[in-house]
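Q: no sequence for this one, just the structure:
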């Protein structure tokens, strides 16, 4: 997702809101929200905060800023750009990382035997 408009639309649909519902919640018209989503307008800081709060995302996520969390495991970093990975529960993320690591170990051992 390359711009804030795409991210607003992505998270709005992910959370199951129509344009009209989200527009009402953030206090703008449906037309204004449509302009945000089509990148013809950019929401001001206060509106971005409202959008992020309602969609239950951080301002960093809304603005496409990738921040490495201090306690984030190195294994999780390779999945950071995979669509949907951040929406999984920590347990589901860990399960995926474990499966990938197991597969990697298997492939490394297989290559060593050749």
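A: That came through, no problem. Please read all numbers here as calculations on a predicted model, not as lab measurements. Numbering: from 1, shown residues only.
Q: from here on, contacts and neighbour counts on C-alpha atoms
A: Will do.
Q: residue boundaries of the helices in this structure?
A: 4-14, 19-26, 30-37, 45-55, 59-62, 74-77, 90-113 (DSSP state H).
Q: what packs against the longest one?
A: Secondary structure elements in contact with helix 90-113, counted by 3 or more C-alpha pairs under 8 Å, 6 or more residues apart in numbering; DSSP states H and E, are helix 74-77.
Q: below is structure B, check it against A:
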């Protein structure tokens, strides 16, 4: 998906008009339309403003990832080792189904899921293979 397609998609998901977004960014709706139709690319400053407005990562807008907002955005809440551990956990097909909506969840829900994962990890830390859950 192109940068323009992602910009248009994010704007439409929020239910915003081009006029509304252009006003918030301080540009004309013609400029925004050119971005969305891939006739013109935003400069780096405008790309950051667009990402902030749509609450997505610039890497997502640029097509470097299909994840709109990475958990790295929440790095202040968990350290790098814990983040890697959580990523491994949710990418495991046996665990990940519970967290399948994490990547698209609103910020408050992501925080809840991180807290829940911490609870699971703490409860299971001394469990050995073959032990029944809760023993």
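A: Arrived safely, thanks for sending. Please read all numbers here as calculations on a predicted model, not as lab measurements.
Q: that older thread, of all the helices of structure 1, which one is nearest residue 68 of structure 1?
A: helix 74-77 (7.8 Å; C-alpha to C-alpha).
Q: which residues sit against the closest one?
A: By C-alpha atoms under 8 Å, 6 or more residues apart in numbering, the surrounding residues in contact with helix 74-77 of structure 1 are 68, 93, 97.
Q: what of stretch 47-62 of structure 1?
A: Stretch 47-62 of structure 1 is touched from outside by 4, 7, 8, 11, 12, 15, 25, 26, 66, 67, with contacts defined as C-alpha under 8 Å, 6+ apart.
Q: most surrounded residue in those residues?
A: Each of these was scored for neighbours by other C-alpha atoms under 10 Å, and residue 8 scores highest at 25 neighbours.
Q: which residues does it contact?
A: Residues touching residue 8 of structure 1, when contacts are defined by C-alpha under 8 Å, 6+ apart, comprise 36, 37, 51, 62.
Q: could you dump those residues into TSV and include neighbour count and distance to residue 106 of structure 1?
A: Conversion of those to TSV gives the following (neighbours: other C-alpha atoms under 10 Å; distance: C-alpha to C-alpha, whole Å):
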residue	neighbour count	distance to residue 106 of structure 1
36	19	47
37	22	45
51	23	44
62	22	38
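Q: let me have the residues you listed in JSON lines, extended by distance to residue 77 of structure 1.
A: Written out in JSON lines, the entries for the contacts of residue 8 of structure 1 read as follows (distance: C-alpha to C-alpha, whole Å):
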{"residue": "36", "distance to residue 77 of structure 1": "30"}
{"residue": "37", "distance to residue 77 of structure 1": "28"}
{"residue": "51", "distance to residue 77 of structure 1": "26"}
{"residue": "62", "distance to residue 77 of structure 1": "19"}
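Q: of those, closest to residue 104 of structure 1?
A: Using C-alpha to C-alpha, residue 62 is the member of the contacts of residue 8 of structure 1 that sits closest to residue 104 of structure 1, with 33.1 Å.
Q: counterpart of that closest one in structure 2?
A: Taking TM-score structural alignment, residue 62 of structure 1 has residue 61 as its aligned residue in structure 2.
Q: hang on, the earlier thing: export the helices of structure 1 as a markdown table, with columns for distance to residue 84 of structure 1.
A: Compiled in a markdown table, those are given as follows (distance: least, C-alpha to C-alpha, whole Å):
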| stretch | distance to residue 84 of structure 1 |
| --- | --- |
| helix 4-14 | 10 |
| helix 19-26 | 21 |
| helix 30-37 | 20 |
| helix 45-55 | 15 |
| helix 59-62 | 12 |
| helix 74-77 | 13 |
| helix 90-113 | 10 |
